[in-house]
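Asker: Have a look at this prediction, sequence included:
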Amino acid sequence: MNNSVQTTGQKLGKVVMFIILLIMGLVTIFPIAFMFMNSFKSQAEIVDSPLALPKEITFKYISHAMTEIKLVPSILLTVLITVLAVGFIVILSSSAAWMMVRVKSKFAMFVLLLFTSSMLIPFQAVMYPLIAMFENVGLKNVPGLIIMYGGFGLAMSTFLYHGFMKSVPASLEEAAIIDGASVFQVYFKIVMPLVKPTTVTVIILNAMWVWNDYLYLS
């Protein structure tokens, strides 16, 4: 009897959960479906019957919208900015963290604390003064934007790299130097391959932030 009641209760719970998830799914999908459906309509047709199906399937309105907002050039420019900014962050933060780990001095610790403390400052707090400063020096453009993104991404990235650089054995670097490797060869062929997981993390976090940012572009 108890098993029967328990089974009925479990089934009822699953049905209720299914209904709730179904409603949530419909609420989530509706705006996307609404936008997709109206993308094939003219402005007059959208105003007259926003919830009705389009009278004809035509891509001319989508094509016109893409042309008006310059969608393709904008995406390509965003890709360029993201790739260059993230590359700048990866190279500079990893090399800085590597030097701070290997050069054990009070100055290196001070620089690390400086990087760490700057993580507490939201970039929105200094955005307008920074943009004004860049405009005064003629860098309110794509190169300046890349530099700004790179500068704000350095703190967290350096902090992440610093923690993982400690696990890289210094003996490997010393052996490579004895074999005639230069500092750049040690960095690119010994150190960076050993911190690939950190590099992937840094790339993902910064790429998402740079790609989704609109404040600087304004």
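Answerer: Structure's in. What do you need?
Asker: going forward, measure contacts and count neighbours with C-alpha atoms only.
Answerer: Fine.
Asker: which of the residues in the strand or helix carrying residue 153 are buried?
Answerer: Here residue 153, judged by DSSP states H and E, is contained in helix 142-165. Of the residues in helix 142-165, those with enough neighbours to count as buried (16 or more other Cα atoms under 10 Å) are 144-150, 152-162, 164-165.
Asker: Enumerate every residue touching residue 156.
Answerer: By Cα atoms under 8 Å, 6 or more residues apart in numbering, the contact set of residue 156 is 115-116, 119.
Asker: How about residue 89?
Answerer: By Cα under 8 Å, 6+ apart, residue 89 lies in contact with 150-151, 153-154, 157.
Asker: could the residues you listed be laid out in TSV, adding distance to residue 108?
Answerer: Shown next, in TSV, are those (distance: Cα to Cα, whole Å):
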residue	distance to residue 108
150	21
151	19
153	19
154	16
157	16
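Asker: Let me know how buried residue 100 is, in neighbour terms.
Answerer: By other Cα atoms under 10 Å, the residues close to residue 100 number 22.
Asker: Excluding residues flanking it in the chain, which one is nearest it?
Answerer: Of all residues beyond its chain neighbours, the one nearest residue 100 is residue 108 (5.1 Å), with distances taken as Cα to Cα, 6 or more residues apart in numbering.
Asker: so which strand or helix has the one you found?
Answerer: Following DSSP H and E, the helix or strand that holds residue 108 is helix 106-118.
Asker: the inter-axis angle of that helix versus helix 142-165?
Answerer: Between the axis of helix 106-118 and that of helix 142-165 there is an angle of 120 degrees, by axes from the mean of the first three to the mean of the last three Cα atoms, to 10 degrees.
Asker: buried residues in helix 106-118?
Answerer: In terms of neighbour count (16+ other Cα under 10 Å), helix 106-118 has its buried residues at 108, 112, 115-116.
Asker: Stretch 72-82 too?
Answerer: Of the residues in stretch 72-82, those scored as buried under the neighbour-count criterion (16+ other Cα under 10 Å) are 81-82.
Asker: Just the residues contacting that stretch, thanks.
Answerer: Looking at what lies outside stretch 72-82 - Cα under 8 Å, 6+ apart - the contacts are 66, 142, 145-146, 207, 210-211.
Asker: sorry, back to before: and which of the contacts of residue 156 is nearest to residue 177?
Answerer: residue 115 (29.1 Å; Cα to Cα).
Asker: if we can go back for a sec, how much space separates the residue nearest to residue 100 from residue 97?
Answerer: Here the distance between residue 108 and residue 97 works out to 9 Å (Cα to Cα, to the nearest Å).
Asker: Check it against this one:
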Amino acid sequence: MNVSQYKTKTFVLEVFAILLALLFLAPFYLVLSNSVKTLKEILLDAASFPQIFHWSNYSSVWKMIDFPQAFWNSLQITLLSVLLIVLFSSMAAYQIVRRPTKFNSFVFLLLVSAMIIPFQSLMLQLVRVTSLLELRGELYGIVACYLGFGMPLSVFLFHGFIKTVPLELEEAARVDGSNPYGVFFRIVFPLLMPIMVTVVILNTLWIWNDYLLPVLIIGGNKDLTTLPLAVTKFFGQYTKKWDLALAGLVMAIVPILLFFLSLQRYIVEGVTAGSVKG
């Protein structure tokens, strides 16, 4: 009796899991199938399987948006921003944990509080400040903005993980004559790898797919157009080229999707490890 109940429950759970997976995969099917259709086929029946695969959509998008340049812009902005976020947030979190002064505690409180402020409430002020500082339309301007907005969550994650690092390791390094920078970069920094991978993945996904901040900061500088900005070229005021737009979305999604699938297991590991208070 128990065996039959167990099998029935397992079957029901498996069916529910399959249906849930299909629900989440439905958008991927729509994007992939419609990216190889003509605009007429999409408008007639977007859910149907393509009768003829129009791979020319991808070659047209490659030329129209200058995909190599847009890809390089997204890549360099993402790499520079993520590297700076990891470096500065890890150093800030280490200082806050190992030097628990009132000032450091106040700084940590400010960083955590910044996580709940909606970005939309800061857009007008951000445009004014970046214009005054001549950051708009510049590579260092968009990277600086990503550094500022990416620090709060990253510091919070590093803060929880650094508490699990044994203090005895740092004391032993100091006894051996290592200076504070040597203690951090030679002893502590390598031990932060699990949470570091988590921070890298989360910020990479955000920055690569972000549209709003590049619109505000990059503006009309075509030399820095990222993939999300380039794809909007197919959406005009009166016409929308869904066939080309969906092909462009696939081309923009594939690199970051492969990156995420190869490293996704580290997200749970890093967050779980960082949640343990030492």
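Answerer: Thanks, I have it. Every value quoted in this text rests on a predicted model; they were computed, and no experiment measured them.
Asker: care to give me the TM-score?
Answerer: For these two chains in superposition, a TM-score of 0.78 is obtained (TM-score structural alignment, normalised by the length of structure 1); 204 aligned residues with a Cα RMSD of 3.4 Å.
Asker: related to what we said a few turns ago, can you list the contacts of residue 156 of structure 1 in JSON lines and add distance to residue 199 of structure 1?
Answerer: Formatted as JSON lines, the contacts of residue 156 of structure 1 follow (distance: Cα to Cα, whole Å):
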{"residue": "115", "distance to residue 199 of structure 1": "18"}
{"residue": "116", "distance to residue 199 of structure 1": "18"}
{"residue": "119", "distance to residue 199 of structure 1": "19"}
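Asker: out of the residues you listed, which one sits closest to residue 88 of structure 1?
Answerer: Compare each of the contacts of residue 156 of structure 1 with residue 88 of structure 1 using Cα to Cα and the shortest gap goes to residue 115, at 16.2 Å.
Asker: In structure 2, what sits opposite that closest one in the alignment?
Answerer: In structure 2, the residue paired with residue 115 of structure 1 is residue 111, using TM-score structural alignment.
Asker: didn't its match look like it was pressed against residue 152?
Answerer: Yes: in this structure, residue 111 of structure 2 sits in contact with residue 152. The criterion is Cα atoms under 8 Å, and the distance is 4.7 Å.
Asker: Residues in contact with both of the two, list them for me.
Answerer: By Cα under 8 Å, 6+ apart, residue 111 of structure 2 and residue 152 have no common neighbours.
Asker: separation between residue 210 of structure 1 and residue 20 of structure 1?
Answerer: Counting by Cα to Cα, the gap between residue 210 of structure 1 and residue 20 of structure 1 amounts to 36 Å.
Asker: who has more neighbours, the two?
Answerer: With neighbours defined as other Cα under 10 Å, residue 210 of structure 1 and residue 20 compare such that residue 210 has more, 21 against 12.
Asker: tell me which residues in the strand or helix carrying the more buried one are buried?
Answerer: When secondary structure is defined by DSSP H and E, residue 210 of structure 1 falls within helix 196-212. Within helix 196-212 of structure 1, the residues that qualify as buried by neighbour count (16+ other Cα under 10 Å) are 198-199, 202-203, 206-207, 210.
Asker: What range does that helix cover in structure 2?
Answerer: When helix 196-212 of structure 1 is aligned against structure 2 using TM-score structural alignment, it corresponds to residues 193-209.
Asker: Find the residue closest to the counterpart of residue 173 of structure 1 in structure 2 in space, skipping its chain neighbours.
Answerer: When the structures are aligned by TM-score structural alignment, the residue of structure 2 matched to residue 173 of structure 1 is residue 170. Excluding its sequence neighbours, the residue lying closest to residue 170 of structure 2 (Cα to Cα, 6+ apart) is residue 183, at 6.0 Å.
Asker: can I assume the one you found is in contact with residue 176?
Answerer: No: under the contact definition of Cα under 8 Å, residue 183 of structure 2 does not touch residue 176, with a separation of 10.2 Å.
Asker: follow-up on the earlier one: what about the residue nearest to residue 170 of structure 2, how many residues nearby?
Answerer: Every residue meeting other Cα under 10 Å relative to residue 183 of structure 2 is counted, giving 18.
Asker: next one: residue 257 of structure 2
Answerer: Applying the criterion other Cα under 10 Å, we find 12 residues in the vicinity of residue 257 of structure 2.
Asker: what helix or strand does it sit in?
Answerer: Assigned by DSSP H and E, residue 257 of structure 2 belongs to helix 242-263.
Asker: Return the list of helices and strands in contact with that helix.
Answerer: The elements that helix 242-263 of structure 2 packs onto, with contact taken as 3 or more Cα pairs under 8 Å, 6 or more residues apart in numbering; DSSP states H and E, are helix 2-34, helix 39-44, helix 56-64, helix 193-209, helix 227-231.
Asker: Please identify the deepest-packed of those.
Answerer: Using mean count of other Cα atoms under 10 Å, the stretch among these with the greatest mean number of neighbours is helix 227-231 (a mean of 23).
Asker: Can you give me the stretch of structure 1 that that helix aligns onto?
Answerer: For helix 227-231 of structure 2, there is no aligned range in structure 1, judged by TM-score structural alignment.
Asker: Test my guess that residue 173 of structure 1 contacts residue 184.
Answerer: No: between residue 173 of structure 1 and residue 184 there is no contact, the gap being 11.1 Å when judged by Cα under 8 Å.
Asker: May I see the buried residues of stretch 248-255 of structure 2?
Answerer: Neighbour-count burial for stretch 248-255 of structure 2 [16+ other Cα under 10 Å]: 248-252.
Asker: what range in structure 1 does it sit on?
Answerer: Stretch 248-255 of structure 2 corresponds to no residue of structure 1 when matched by TM-score structural alignment.
Asker: Repeat that for stretch 77-97 of structure 2.
Answerer: Using TM-score structural alignment, stretch 77-97 of structure 2 pairs with 81-101 in structure 1.
Asker: The matching stretch vs structure 2, mean deviation?
Answerer: On the superposed models, the aligned residues of structure 2 are on average 0.7 Å from stretch 81-101 of structure 1, with distances taken as mean Cα distance after the TM-score superposition for structure 1.
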